[in-house]
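A.B. asks: sequence unknown, structure follows:
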């Protein structure tokens, strides 16, 4: 009995949960403009447009981080790499997947492109991307859910949660030591306030991720 060769399209369909033979629906102008608003998405698209076959998500993150920091992948610092990785993982690649631009297997970190990638790249000035990444500008830009500019400091959610945790711990310790009289603020009320602060922070981050 002869063995039939594996169907490559079928294998990709099984891997990414899509049908490679289905007709690709053109993106609307609104979706096109929204997807191209963010510089990291433009860089990710530019990189993906130069690749063939299945692409490792980590490779995309490293190249985008290198462009942003005007350096090479080999010279990237871990924090530079991690900042971009988190933003792509949590926000930008899922959005491109939702819009049908890519097929993104988030759990395995694998990406398969669709013809939409080339279509979107027609609107991107590829040679200008690296220059934009390190150019100073006063024009308002869209920010990622993981970071937001604050003067000369780039806000990080990880720093925020670390600070909130420290403040909450100090407050609870002060209450336990009697430095905050229970007659003024009961310890139970402090616990409720701490839990509420974390819940509202998580909700705010989730909303920013959806908007980005």
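C.D. replies: Now that the structure is in, tell me what you want to look at. Remember, predicted model here, so these are calculated numbers, not experimental data.
A.B. asks: alpha carbons only for contacts and neighbour counts from here, please
C.D. replies: OK.
A.B. asks: burial of residue 17, as a residue count?
C.D. replies: For residue 17, the count of nearby residues is 13 (other Cα atoms under 10 Å).
A.B. asks: measure it to residue 113 for me?
C.D. replies: Here residue 17 is placed at a distance of 13 Å from residue 113 (Cα to Cα, to the nearest Å).
A.B. asks: please apply the same query to residue 121.
C.D. replies: Taking Cα to Cα, one finds residue 121 at 12 Å from residue 113.
A.B. asks: shared neighbours of these two, which are they?
C.D. replies: Jointly contacting residue 121 and residue 113 under the rule Cα atoms under 8 Å, 6 or more residues apart in numbering are residue 49.
A.B. asks: these two: which is more packed in?
C.D. replies: It is residue 113, of residue 121 and residue 113, that has more neighbours when counted by other Cα under 10 Å, with 22 against 18.
A.B. asks: return the residues in contact with that one.
C.D. replies: 48-49, 53-54, 101-103 are the contacts of residue 113 under Cα under 8 Å, 6+ apart.
A.B. asks: try 7 Å
C.D. replies: 101-103 (Cα atoms under 7 Å, 6 or more residues apart in numbering).
A.B. asks: what segments of this structure are helices?
C.D. replies: Applying DSSP state H to the chain gives helices spanning 8-16, 29-35, 39-49, 57-68, 78-87, 93-98, 115-121, 129-133, 157-176, 187-211.
A.B. asks: and the ones you listed as JSON lines, adding distance to residue 107?
C.D. replies: As requested, the helices of the chain are exported to JSON lines (distance: least, Cα to Cα, whole Å):
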{"stretch": "helix 8-16", "distance to residue 107": "11"}
{"stretch": "helix 29-35", "distance to residue 107": "23"}
{"stretch": "helix 39-49", "distance to residue 107": "19"}
{"stretch": "helix 57-68", "distance to residue 107": "10"}
{"stretch": "helix 78-87", "distance to residue 107": "14"}
{"stretch": "helix 93-98", "distance to residue 107": "12"}
{"stretch": "helix 115-121", "distance to residue 107": "22"}
{"stretch": "helix 129-133", "distance to residue 107": "29"}
{"stretch": "helix 157-176", "distance to residue 107": "22"}
{"stretch": "helix 187-211", "distance to residue 107": "19"}
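A.B. asks: next, the one to line up against it:
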């Protein structure tokens, strides 16, 4: 259990890297983000199926995943406040600090845009339209170049606010408290 002063500080980079450097911990957090709380057995079965590529996974793989989750990974995540693990009932739930890892767990599907690609597109579009307006391009020159530049900045600001709202931000949460 975390002491109250430990809960007040955000996870540092080394802790985040350590948590996410293990595939089983990573998968456990992804599965818990989709369905929580979960019992250890179903969590282990799903991770074992992903690792083995078979459903259900072979018994030895399921047992190995179950034991390492129970003895190593879940207690570690629990000690950091990322999950809440009751080793008696074998129930696992996301902890108070799980949101700090959301941005690292975001998976962009093939063909979809990541936030960074979207931001790059907004900046390029803003620069091109502003430059075209300055150069006197017939359609784009009808508006002042400041309109395009301001529009791109407003789009960036709005997008960043949306992303922070969707994914959360420990830094922003501290500012608003």
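C.D. replies: On my side now, so go ahead. Model, not experiment: these values are computed from the prediction.
A.B. asks: burial of the aligned residue in the second structure for residue 67 of the first structure, as a residue count?
C.D. replies: If you follow residue 67 of the first structure across to the second structure using TM-score structural alignment, you land on residue 50. By the criterion of other Cα under 10 Å, residue 50 of the second structure has 15 neighbours.
A.B. asks: give me the most central residue, the first structure.
C.D. replies: Centroid-nearest residue in the first structure: residue 87, 2.2 Å away (criterion: Cα atoms, centre = their mean).
A.B. asks: what residue of the second structure takes the place of that residue?
C.D. replies: So residue 87 of the first structure corresponds to residue 68, using TM-score structural alignment.
A.B. asks: ok, now how distant is that match from residue 46 of the second structure?
C.D. replies: 14 Å.
A.B. asks: just residue 100 of the second structure next, same as before
C.D. replies: For residue 100 of the second structure, the distance to residue 46 of the second structure - Cα to Cα - is 24 Å.
A.B. asks: now swap in residue 72 of the second structure and tell me
C.D. replies: On the measure of Cα to Cα, residue 72 of the second structure and residue 46 of the second structure end up 18 Å apart.
A.B. asks: so these two - more neighbours on which side?
C.D. replies: residue 46 (18 against 12).
A.B. asks: circling back to that earlier point, list just the nearest of the contacts of residue 113 of the first structure to residue 29 of the first structure.
C.D. replies: Among the contacts of residue 113 of the first structure, residue 101 lies closest to residue 29 of the first structure (Cα to Cα), at 13.9 Å.
A.B. asks: the closest one and residue 117 touch, don't they?
C.D. replies: Yes - applying Cα atoms under 7 Å as the test, residue 101 of the first structure and residue 117 come out as touching, 6.0 Å apart.
A.B. asks: who's more crowded, those two?
C.D. replies: residue 101 (25 against 21).
A.B. asks: alignment lookup: the more buried one to the second structure.
C.D. replies: Aligned partner of residue 101 of the first structure by TM-score structural alignment: residue 82.
A.B. asks: so that match touches residue 100, yeah?
C.D. replies: No - here residue 82 of the second structure does not reach residue 100: they are 8.5 Å apart, not a contact under Cα under 7 Å.
A.B. asks: how near is the match of residue 87 of the first structure to residue 102 of the second structure?
C.D. replies: 23 Å.
A.B. asks: now do residue 123 of the second structure
C.D. replies: Distance from residue 123 of the second structure to residue 102 of the second structure, by Cα to Cα: 25 Å.
A.B. asks: equivalent range in the first structure for the longest helix seen in the second structure?
C.D. replies: Looking across the second structure with DSSP H, the single longest helix is helix 145-167. Helix 145-167 of the second structure lines up with nothing in the first structure when matched by TM-score structural alignment.
A.B. asks: heading C-terminal from that helix, find the next helix or strand.
C.D. replies: Sequence-wise, the next helix or strand downstream of helix 145-167 of the second structure (DSSP states H and E) is helix 170-176.
A.B. asks: so what touches that following helix?
C.D. replies: 10, 100.
A.B. asks: next one: it to chain centre, how far?
C.D. replies: Mean-position distance between helix 170-176 of the second structure and its chain equals 17 Å (Cα atoms, centre = their mean, to the nearest Å).
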